[in-house]
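>>> Below are the sequence and a predicted model for it; my questions follow.
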Amino acid sequence: MESHVHVQRPKLIAGILMLGSFIGLFGETALNMALTNIMDDLAISAGTAQWLTTGYLLVLATLVPLSAYLVRWFTTRQLIVSALLISSLGALLAALAPNFAVLLLGRLIQAIGTGIFLPLMFSVVLMIFPIQKRGSVMGIVGLVITAGPALGPTLSGLIIQVSSWHYIFVVMIALNVLLLLGSLKVENVSIISKPTIDVASLLLSTLAFGGIIFSLATLAETPFANPFVWGPLVVGVVALLLFVLRQLKMTHPMIDLRVFKYTMFSLGTLLMFATLFVILSVSILIPIYLKSVLAYSSIAAGLLMLPANFLNILMAPIVGSSFDRVGARIYTRAGFAFMTLAALLFIMILSATTPVWQVIAALCMLFLGVSMAIMPAQTHAMNQLPPDLYADGSAAMNTLTQVAGAAGTAIAITLFTAGQKNYIAEFGAVNPAAFLASGTNFAFYAVLVAAIVGLVGSLFVRNTKLAS
């Protein structure tokens, strides 16, 4: 059995899917650098503003499970064009937003486009390239996944300095239009079988991931004892259990959970979860810290984050091209070791008077770890699956990584708020920079826990043979 589908322009298809996914993932964190501006312009709190990121991720987490159906119902070109049009509509609404409600609605519509694009990129890239080329190709995919969210604050910082946060969405629309022109030459690579859509599974997955993420996001400004927090969490957990039980009993499940019978796939998904949790947590905390505590402008804060992003871009092809020789075991262990050390450094150094070079050095160490861990974990996991399970594996992995991103954002803001309250209760609110720094410092404990979970998990990675 061949490991891939033959197409005339594999690089064109991969390029369009990667750039479209990059724009969508850039959208995840693009507003992080603008949060303080948006909070001032629209008179909202940090807890409310974080919904612009958490809400985006919530839609992704609830929509991505549907992707296993979509690739069997519509052609590759139909999905790409639809995703670009939906993303552009959402970006247009957000660009013209007169208030927070319209801005949030635009963000949620944008996320629908990304929710179609992201899992499509995974499954199609795995289908159109042979196994021996996957290391280098997935190295670029890993770069897209990390560079999108990581570069979001940097690029948006430049845009904000030149104009306003509204133009972040104008740039996205322009890029989507360019991709639409290229998408007209995309060939279909999926098998259209039009399976019956199980409405019950769709509702359960929406309630499960939506409930859990909504609960975590609400926790930022509401105590856990409030039914508005624990109620959705209980509903989400129960719905998730029912969803899993239903998938296991169905002849044609919405997501074939047999993918988790492959041990290395399950472990790789856990490592991806930990990595995305770290990336999304840091990408919302550091811009707030640089702007609110160290008083840098948007453009300066964006440029200060550039060395870490550059290191990530530099390392991704190196890791990708050497993956087949080095293997996932060494790379994931080294990657999570760097992430753990970086999280410890942040906890040790972050204060109202920290020299900025220390922050940048810790950030570079963290992204060095991310670049070493994410592609090997992802590629090693997907390589364990037979081709007929690629779409299901992609849907399962992407759903959980988007949940990780949403959880990382929500928990980071929750701890950020809690850290501030603890400082104010002890020392008062005379020095805003001090209590904001204390909040940022406290939030990094969540990053440390996620990095340690990944480090422990990496100890169990073994370099196994590829599935056929």
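Done, it's in. Numbering: from 1, shown residues only.

>>> From now on I want contacts and neighbour counts done on CA atoms only, so please keep to that.
Fine.

>>> tell me which element residue 136 is part of?
Element membership for residue 136 (DSSP states H and E) is helix 134-162.

>>> What's the first helix or strand after that helix?
With secondary structure assigned by DSSP H and E, helix 134-162 is succeeded by helix 166-183.

>>> Give the other helices and strands that whatever helix or strand comes next after that next one contacts.
Sequence-wise, the next helix or strand downstream of helix 166-183 (DSSP H and E) is helix 199-218. Packing contacts for helix 199-218, counted by 3 or more C-alpha pairs under 8 Å, 6 or more residues apart in numbering; DSSP states H and E, involve helix 51-63, helix 227-249, helix 390-427.

>>> so the first one versus helix 199-218, what angle?
Pointing back at helix 51-63 there. Computed with axes from the mean of the first three to the mean of the last three C-alpha atoms, to 10 degrees, the direction of helix 51-63 lies at 160 degrees from that of helix 199-218.

>>> now the angle from helix 51-63 to helix 390-427?
Inter-element angle recorded for helix 51-63 and helix 390-427: 150 degrees (by the same axes, to 10 degrees).

>>> ok, residues contacting helix 51-63?
28-29, 31-32, 103-104, 107-108, 110-112, 114-116, 205-206, 209-210, 213-214, 217, 398-400, 402-403, 405-407, 409-410 (C-alpha atoms under 8 Å, 6 or more residues apart in numbering).

>>> this is the other structure I want to compare:
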Amino acid sequence: MDVNTISKKERGVLLILMVGVFLGFLNQTLMNTALPQVMADFKISTALGQWMTNGYMLVNGIMVPLTAFLIQRLKTRTLYLSALLVFAIGTLISGFAPTYFTLILGRMVQAAGAGIFGPLMNVVVMNIFAANRRGEAMGIIGLALNFAPTIGPTLSGFIVSNHSWRWLFWGIAPFIFLDLILAFFLLKNIGTQKFLRFNFLGVLLSSVGLGSLLYGFSNAGDGQWTSPNVWGFLVVGLLVTTLFVYQQTHAKNPLLNFNVFKYHNFTITTIINVVLMCALYGGALMLPLYMQTVRGESALISGLVLLPGALITAILSPISGKWYDQFGARRLAPIGLGIVVLGTIILANLQLNSPLWLPALGQLIRQLGLVMVTMPIQTEAFNSLPINMVPDGSAVYTTIRQVAASFGTAALITAYGLTSASVKAGHTQVSADLNGIHVAFWIATGLVILALLLTSLLRNRQDFVDDRHVHGETE
């Protein structure tokens, strides 16, 4: 089916799902700049405060493998309404939370609903659009996936500078309920419902394995890798996740179909995504640290420095999708990654007295490159699969991205902390922190260069179409 023949029903489905995706991804970063205010209100430590974001990411990551089953077992309308209702309940719990632990509970309930939005959207797009127009559709979706987390700190900085942090929840609640009402009356089902058997052991193993990995990486954020709360959970996570993969590859009714890795371009784009997420999520924390810890700027100023990059993401996301349809990821991704390298090098050379336009420029260039990479390689990954395997591919791709992002964040913050501690003697704390930020950005630069080199392994489109035929699969 060509995009030009998309019916009003299907366009309505995309719009309704896109609102949920935007709000879900917005919540991943919305609380970052609100942390000091929340800590003051509830009188908690920074380590405990980080669980506003870590708890959200943890539950979100655990939910994603389950979505492959839910997307195929439940109708589109039933699944989305349920997820949106859970997301709304979590938002209200968070907004009215009388204690910090109630706030964390609300964030985790939010994440349980939001974890379904992205994979469901991917599957709907792949079912509605023909292969040669999916880039354009995914580019539009990228407006929500990429713009929401980048605008989150700016929006949060503005709100917490003028109002209570609770408005971060109260402000989005009306939009959630509006989308819920629209979905109830207008959302139709896409795709074919399959009556799959529930793999309870798979859910248990994936929850324990991925949960332990994500929890371990979250605890490693302060650099204490020798702590049992870090290495202990990482060892358990690796062992149980390995057992999960073994169980899934031998089960009659697997939760996830790991045969997606038989398809060359899916495997390569997933590896590129892993390397890129390690660089990006850790690097994303460095710029606010530079602005607020090193320079002593306000959360609002820090958010405004990020704003140009967020805006370029919003403007170019739909355009990058059209570029993907025209040129493919094999030609587009290396250019984008080269631009990301340039932007990251600018950020790696920031000094205490650098003019404010310089970090803004570095972040803008970085986002310009990213918008040419992230959605195109994701679209390439799903395009390389037969349509019946897209739910599994989407869940696998998103799950691995979550783990890579958590690892990258922990690793770069550790590099930052160790460098800062090692140069502290004879230096001011500000100078030591600046050196740590430099090292973290240079590591991120190296990772992006590695991702750039990996793009040479991507095959042409006809090659991965032939790859599907080799495995007896057709679109």
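That came in fine, so what should we check first? A quick note: this is a predicted structure, and the numbers were derived from the prediction, not measured.

>>> Need the TM-score from the superposition.
The TM-score (TM-score structural alignment, normalised by the length of structure 1) is 0.92; 463 aligned residues with a C-alpha RMSD of 2.2 Å.

>>> Tell me which residues of the helix holding residue 136 of structure 1 come out buried.
For helix 134-162 of structure 1, burial by neighbour count (16 or more other C-alpha atoms under 10 Å) applies to 134-160.

>>> Show me where the stretch 1-150 of structure 2 has its helices.
Counting by DSSP state H, counting those that start in this stretch, the segments of the stretch 1-150 of structure 2 that form helices are 8-29, 35-42, 46-49, 51-73, 76-95, 100-128, 134-162.

>>> Any chance of a markdown table for those, columns distance to residue 376 of structure 2?
Listed next are these as a markdown table, based on distance: least, C-alpha to C-alpha, whole Å:
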| stretch | distance to residue 376 of structure 2 |
| --- | --- |
| helix 8-29 | 18 |
| helix 35-42 | 33 |
| helix 46-49 | 35 |
| helix 51-73 | 21 |
| helix 76-95 | 25 |
| helix 100-128 | 13 |
| helix 134-162 | 7 |
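
>>> Which one, of the ones you listed, ends up nearest to residue 331 of structure 2?
helix 134-162 (13.8 Å; C-alpha to C-alpha).

>>> What's the average distance for the closest one when superposed on structure 1?
Its aligned residues in structure 1 lie a mean 1.4 Å from helix 134-162 of structure 2 after superposition (mean C-alpha distance after the TM-score superposition for structure 1).

>>> Who are the packing partners of that helix?
Packed next to helix 134-162 of structure 2, using 3+ C-alpha pairs under 8 Å, 6+ apart, are helix 8-29, helix 100-128, helix 167-170, helix 299-327, helix 374-383.

>>> could you redo the last one with a cut-off of 7 Å?
Judged by 3 or more C-alpha pairs under 7 Å, 6 or more residues apart in numbering; DSSP states H and E, helix 134-162 of structure 2 is in contact with helix 8-29, helix 299-327, helix 374-383.

>>> could you give the angle of it to helix 374-383?
140 degrees.

>>> that older thread, now, of the helices and strands packed on helix 134-162 of structure 2, which is deepest in the fold?
Comparing these by mean neighbour count (mean count of other C-alpha atoms under 10 Å), helix 374-383 ranks first with a mean of 26.

>>> Which residues are in contact with residue 81 of structure 2?
180, 183 (C-alpha atoms under 7 Å, 6 or more residues apart in numbering).

>>> Matching it against structure 1, which residue comes up?
Residue correspondence to structure 1 (TM-score structural alignment): residue 81 of structure 2 is matched to residue 81.

>>> For that match, give its distance to residue 346 of structure 1.
Residue 81 of structure 1 sits at a distance of 42 Å from residue 346 of structure 1 (criterion: C-alpha to C-alpha, to the nearest Å).

>>> same question, residue 188 of structure 1
Residue 188 of structure 1 is 46 Å from residue 346 of structure 1, where distance means C-alpha to C-alpha.

>>> nearest spatial neighbour of residue 106 of structure 1, skipping sequence neighbours?
The shortest distance from residue 106 of structure 1 to any residue other than its chain neighbours is 4.2 Å, reached at residue 90 (C-alpha to C-alpha, 6 or more residues apart in numbering).

>>> Would you format the helices and strands packed on helix 134-162 of structure 2 as a markdown table with distance to residue 467 of structure 2 included?
Output for those, formatted as a markdown table (distance: least, C-alpha to C-alpha, whole Å):
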| stretch | distance to residue 467 of structure 2 |
| --- | --- |
| helix 8-29 | 30 |
| helix 299-327 | 19 |
| helix 374-383 | 12 |
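
>>> And these: which comes nearest residue 236 of structure 2?
helix 8-29 (25.8 Å).

>>> That closest one packs against which elements?
Secondary elements touching helix 8-29 of structure 2 (3+ C-alpha pairs under 7 Å, 6+ apart): helix 100-128, helix 134-162, helix 173-186.

>>> Report the angle between the second one and helix 35-42.
Think helix 134-162 of structure 2. 50 degrees.

>>> ditto for the first one
In terms of direction (the same axes, to 10 degrees), helix 100-128 of structure 2 departs from helix 35-42 by 140 degrees.

>>> still on that earlier bit, residues in structure 2 aligned with the helix holding residue 136 of structure 1?
Against structure 2, helix 134-162 of structure 1 falls on residues 134-162 (TM-score structural alignment).

>>> Any idea how far the matching stretch is from the middle of the chain?
In terms of C-alpha atoms, centre = their mean, to the nearest Å, the centre of stretch 134-162 of structure 2 is found 11 Å from the chain centre.
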